Each structure stands twice: as structure tokens, then as C-alpha cells.
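Undergrad: this one's structure only:
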């Protein structure tokens, strides 16, 4: 390959991510850049190649014949590069383990247990990398990750860690003003705190048999920690995991009015495929799984309108 082509390696990586999603916004989220930066990289690469790689339709992208050919050629080599880089890092690394996890999980499940890990593993330095999104590309700078969703991402080795089903949670101060809702439909009279869309609440209402119930007003807050603080300030009802908020529910600070739960959501411990874990990583995996098993043995008390 001519040396001039090497200047476009980053553009080729951006292209593979965009081609995987067929969506510049999703590619930007995975790469932690703006959609305009993705569009610029693709446009620069197309100008260099002298060929269009995407057909830009009004509602979606499609690969051109040249784009499909390039995508098929690039995915394997980029995956091999990530694997080799990871292997070299782990062979020459220190006693540090780099763990990616969501900030809310770290705040409400992991942080309170870390003292026990440090007491039993004093020679392992744990570096927590907090982010809400994840892709296998993140294993270039991390050893392990804890992700959230109905299913783990593709192209990783995954194991279920903590069941994190979603149900409505409200602060006692809001219940003091508006009362505790007695039916799912009653939530129509409560302000609802949404993530970055209304899909979570829509899914819960359908599961609860009240598909037309919508709170008014509705607030969209994409950060779970901020959404939690808003709920604690009595500003609305959020969909939260009782498994993570058990102490606050049992103390009476928070109320889980229903035991109607979107139970398919959970936290997953994910490992890179094709990479042999170091001893320190294996110790962290074993500790996380042990702690998760211990926490699962303590049930959360049902809400006043459960059943």
C-alpha cells in the first residue's frame, strides 16, 4: 500500500462503523464524535477513492456496490488489529485492570462494594471508565465492560451479571403531594421522566396493560444520574431498577408502587472475543460474579400495589 493511503486509515475505520449501522448518528455515538464529523470523514474518503460509498436516502443509508465491497474487505482486518493490540497490551501491561461501566451502575451498585475488592485484591489497580454507550472497539482501551440492555452487543463474550428490570419509582416527596398511584393508568396524572425518547415508558405501559397512559408534562433527560436526582427532588416518576435502588426503597425514601417489571433488562459483563484474559482480569470477573450472586439472594420488597 502506498504511504499516501495510510492517511485515510481513520476514515476507513469510521466507514466500517457507519456501514455496520447504516446510520451516521449511531456511528457517531459509537465513535464518541459528532454526526457531522462522521459525515466529513466519509465525504473525504469518497473523494480520495473517487467513488460513492453510500446512497443517502431520506430515511436511511444504503451501501453502493463499491461500499459493500470495501466493507466486506475491511471488517475482518480491523477486528484482527483490535485483537492483536489487546493481546500486546495485556502481555506487557501492569497490574491495572480497565473496566468500562455505566455511571449509574457504578454509583448505585459497584462503588459500595469496591472496598471489599480492594481489601481482598490489594495488588490490582482498578481503573473505572464511565460511559453510557459501548462498542467492541472500546476494548482497544479497556479489558472488560459492564453494559446494560435486553441483550449484550454482538462480537463479544457475554455473561449476565445483575438483573435490572425496570418499573416506576418515585420519591416520597412527590407521593406526599400527589399520592401513591394505585393503578398504572393513574400515572397519567404524574410527570414522567424519560430517557432520550419515550420508548421505555411506552413499553412499560403496554406491558402493564395501559398502553394509552401518558404522563403530562414529560421530561427527557438522557443521563440516568441526572434523571435520578430529578426524581429525588420530587420532579417526576422514573423507570428505574429496584435491584440497584433497594436500600432507598427499603428505607422508605423511594417508592416502587407496582411490581410490574420489564424483567428482560439486565447488566451484562462483556469480554473481548479471542483474547485470553490476564490473571488480574479473571480475578475481577470472579469477584463481580460472586457479588452479583450475593446481591441476587436479597429480594426487593413488593410495592403497595403489587400483584
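TA: Perfect, I can see it now. The structure presented is a predicted model; accordingly, all values stated were derived computationally and were not measured.

Undergrad: alpha carbons only for contacts and neighbour counts from here, please
TA: Fine.

Undergrad: where along the chain do the strands fall?
TA: Ranges of strands within the chain are 54-56, 61-63, 96-101, 125-130, 144-149, 156-163, 166-171, 192-194, 218-220, 237-241, 254-255, 266-272, based on DSSP state E.

Undergrad: tell me the angle the fifth one makes with strand 156-163.
TA: Going by axes from the mean of the first three to the mean of the last three Cα atoms, to 10 degrees, strand 144-149 is angled at 60 degrees with respect to strand 156-163.

Undergrad: contact partners of strand 144-149?
TA: Strand 144-149 has contacts (Cα atoms under 8 Å, 6 or more residues apart in numbering) with 98-102, 134, 265-272, 281.

Undergrad: now, among those, which is nearest to residue 214?
TA: Each of the contacts of strand 144-149 was scored against residue 214 by Cα to Cα, and residue 265 proved nearest at 21.7 Å.

Undergrad: show me what contacts the closest one?
TA: Shown in contact with residue 265 (Cα under 8 Å, 6+ apart): 148, 149, 150, 151, 163, 164, 165, 166.

Undergrad: Take this one as well and set it beside the first:
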């Protein structure tokens, strides 16, 4: 289709509304513009088509024969557009909301809370895809991702979800009654580190603690790190949001904190993609993130 040969869509909409209502004023109210704007659009359209489309009739307007034919076709066309848009909106409202997130965040933060969302929003299906891989929201077809970092991802919109505070933790049976409160007190202990959390290594080493001087076991995922820590195999460091529930339950002990306000989990979406279901899930996530743990 050669769009350059068509008149302005605004002018076509204005004319169709004026012809249907037989009134410039009612057309202006429907389109939320001024009476003068409708009149100007109609004049421009008549000039573009070299054809009179409307004439004064009493206190309103009426369409000429040419105007009637055009108004009928425009009405049919706009109705088809509305039908297509409504069908797509209905499809969007019923299809699952797809969310990419890391396995550790899914297991330790989101899933213990998801029951609340299912209870209050049984009409919204959320499809969770836990993966350590960095997905492309646009090409991989995800509505949302929950990512850890500083929130700066080019071409994406991000909303902070959790703080960037890190907690150094260990199991009670590992500490055996000891009560360390700082990293230097853990120099002789075995450590557990996630190979994929490069930010975590930097956060630890920026405190002056030398990881190369400790007995360090590097595992391939944070899920393995948490499991090994719970089993009493060493000391580990995690975003507070990942281990806070275990600390509250007493299965892990919080030794000390490593604050990093620039890091945290973020809700990440594509610009302009903001369906009703997405807004509802985002709002719920932010609400539960602000609630105290326990």
C-alpha cells in the first residue's frame, strides 16, 4: 500500500465523525479536539481530494453524495481496525504473562510469595522461566525479566525491586557456636562462591578481603551454593533478598552485611509494552517487595 497517496489519518477520522454525527461540534467532542480543528481537517481533506464533502444543513452539516460514499467506506474501514485491535487485546488479556528470572530468585524469593498473587489474581496466568541465561525480551518473546545489576540495560526500562545489600551467611552447625561479625574473622573458613556472580567477587574484594588466600570452592550456580551453605559446607555471600527468609527461619545465620546501593534486582520491560496484566503483576511485585520478611 502506498501510504503517501492517502490523506492524513486525522483528517479522515475528523471527516468520518462529522459526517456520522452530522455535526462538527459532536465530532469534536468524540475526538476530544476543538470545533475549529474538525473544520480545518475537513477543509484540508476537501482540498486534497478536490471534492466538496460536507455542506451546511440547518444547525449542523450533511455529506454530499461523494462525502456519503467516502464516509461509508471510512466507517467500514475503521470498524475493521477496531475489530482487529479488540481481538488482539482480548488475546493479550488471556495469554500467559511470560517472565524470565534466575533460578535462585525464583526459588528463594518469588515462589514463596506467588501463592498470594494466585489467590488475588486467579484470572492472570504467569509463566515463569528460570534460567541463568540473559534473554532478549524482544526476540525471545518475554513480557518481563527480573535481573540483578545496576539497572542500566540499553533499550530497556527497569524498576528497582530489591536492595543491593549483600549478606554473608553460614549454617548454624558450621559456625558451631561461634559468632563472627566481620570478614577478617572468616579468613580460616572454607568459602563458597557462584562462578556466574562476577559482581559478587568484586563486592567482596572491594572490602579488602583476599579471596585468593582462603579455601574457596567455586560452584556453577547459586542454587548449589545455597544448598551447600545450608548443609554446613562453608561461608557464602548472597543478595539479602535471596537468603533473608532462611535467616528469619534460623536455617542460616547472618554474619555481616556488604551494602551496595548501586546493585539489586530490577523489573525489566520493553519500552511501550505495558499491558494490563503486566501492570498488575509489576504492582504486586513492588508491593510484596516492600513488605517485611517473616
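TA: Nice, thanks for sending it over. Everything quoted here is computed from the prediction, not taken from an experiment.

Undergrad: Rebuild the strands of structure 1 as CSV, extending it with mean neighbour count and distance to residue 15 of structure 1.
TA: Output for the strands of structure 1, formatted as CSV (neighbours: other Cα atoms under 10 Å; distance: least, Cα to Cα, whole Å):
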stretch, mean neighbour count, distance to residue 15 of structure 1
strand 54-56, 16, 10
strand 61-63, 17, 11
strand 96-101, 20, 24
strand 125-130, 15, 25
strand 144-149, 22, 24
strand 156-163, 18, 21
strand 166-171, 25, 35
strand 192-194, 25, 32
strand 218-220, 16, 31
strand 237-241, 24, 35
strand 254-255, 23, 46
strand 266-272, 23, 22
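
Undergrad: Save those strands as TSV, and put in distance to residue 287 of structure 1 too.
TA: Output for these, formatted as TSV (distance: least, Cα to Cα, whole Å):
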stretch	distance to residue 287 of structure 1
strand 54-56	46
strand 61-63	43
strand 96-101	13
strand 125-130	13
strand 144-149	13
strand 156-163	11
strand 166-171	25
strand 192-194	33
strand 218-220	35
strand 237-241	22
strand 254-255	29
strand 266-272	12
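
Undergrad: right, so of those strands, which gets closest to residue 87 of structure 1?
TA: Of all the strands of structure 1, it is strand 266-272 that lies closest to residue 87 of structure 1, at 10.4 Å by Cα to Cα.

Undergrad: what's the mean distance for that closest one versus structure 2?
TA: Here the mean offset of strand 266-272 of structure 1 against structure 2 after fitting is 0.5 Å, by mean Cα distance after the TM-score superposition for structure 1.

Undergrad: who does that strand touch, helix- and strand-wise?
TA: Applying 3 or more Cα pairs under 8 Å, 6 or more residues apart in numbering; DSSP states H and E, we find strand 266-272 of structure 1 packed against strand 144-149, strand 156-163.

Undergrad: In CSV: those strands, plus distance to residue 38 of structure 1.
TA: Output for these, formatted as CSV (distance: least, Cα to Cα, whole Å):
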stretch, distance to residue 38 of structure 1
strand 144-149, 24
strand 156-163, 24
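
Undergrad: Check the contacts of residue 265 of structure 1 and tell me the two furthest apart.
TA: Going by Cα to Cα, the pair spanning the contacts of residue 265 of structure 1 furthest: 151 and 166, at 14.6 Å.

Undergrad: about what we covered before: any idea which of the contacts of strand 144-149 of structure 1 is closest to residue 186 of structure 1?
TA: Using Cα to Cα, residue 265 is the member of the contacts of strand 144-149 of structure 1 that lies nearest residue 186 of structure 1, at 24.2 Å.

Undergrad: Can you tell me what the closest one aligns to in structure 2?
TA: Using TM-score structural alignment as the criterion, residue 265 of structure 1 maps onto residue 263 of structure 2.

Undergrad: From one end of stretch 190-201 of structure 2 to the other, what's the distance?
TA: One end of stretch 190-201 of structure 2 sits 15 Å from the other (Cα to Cα, to the nearest Å).

Undergrad: Next, the buried residues of that stretch.
TA: The neighbour-count check on stretch 190-201 of structure 2 (16 or more other Cα atoms under 10 Å) flags 191, 192, 193, 194, 200 as buried.

Undergrad: what's stretch 126-135 of structure 2 in contact with?
TA: 96, 97, 98, 99, 100, 101, 102, 103, 106.

Undergrad: so who does the fourth one touch?
TA: Listed by Cα under 8 Å, 6+ apart, the contact set of residue 99 of structure 2 reads 126, 127, 128, 129, 142, 143, 144, 145, 146.

Undergrad: can you check the second one too?
TA: Each residue near residue 97 of structure 2 by Cα under 8 Å, 6+ apart is listed here: 124, 125, 126, 127, 142, 143, 277, 278.

Undergrad: what's the distance between it and residue 126 of structure 2?
TA: The gap separating residue 97 of structure 2 from residue 126 of structure 2 is 5 Å, by Cα to Cα.

Undergrad: now residue 15 of structure 2
TA: 43 Å.

Undergrad: cool, and residue 137 of structure 2?
TA: For residue 137 of structure 2, the distance to residue 126 of structure 2 equals 16 Å [Cα to Cα].

Undergrad: ditto for residue 147 of structure 2
TA: Per Cα to Cα, residue 147 of structure 2 is found 17 Å from residue 126 of structure 2.

Undergrad: on that earlier part again, which two of the buried residues of stretch 190-201 of structure 2 have the greatest separation?
TA: 191 and 200 (12.8 Å).

Undergrad: Give the equivalent position in structure 1 for residue 170 of structure 2.
TA: Under the alignment defined by TM-score structural alignment, residue 170 of structure 2 is paired with residue 170 of structure 1.

Undergrad: for its match, what are its contacts?
TA: Contact analysis of residue 170 of structure 1 by Cα under 8 Å, 6+ apart lists 231, 232, 234, 236, 237, 238, 254, 255, 256.

Undergrad: Now check structure 2 for the residue matching the third one.
TA: Taking TM-score structural alignment as the criterion, the aligned counterpart of residue 234 of structure 1 in structure 2 is residue 232.

Undergrad: quick one, what contacts its match?
TA: 170, 171, 172, 173, 174.

Undergrad: picking that back up, closest to residue 113 of structure 1 out of the strands of structure 1?
TA: Going by Cα to Cα, the one of the strands of structure 1 nearest residue 113 of structure 1 is strand 125-130, 12.9 Å.

Undergrad: so that closest one versus strand 144-149, what angle?
TA: Going by the same axes, to 10 degrees, strand 125-130 of structure 1 makes 30 degrees with strand 144-149.

Undergrad: mean shift between strand 125-130 of structure 1 and structure 2?
TA: Superposing on structure 2 and averaging over aligned pairs (mean Cα distance after the TM-score superposition for structure 1), strand 125-130 of structure 1 comes out at 0.7 Å.
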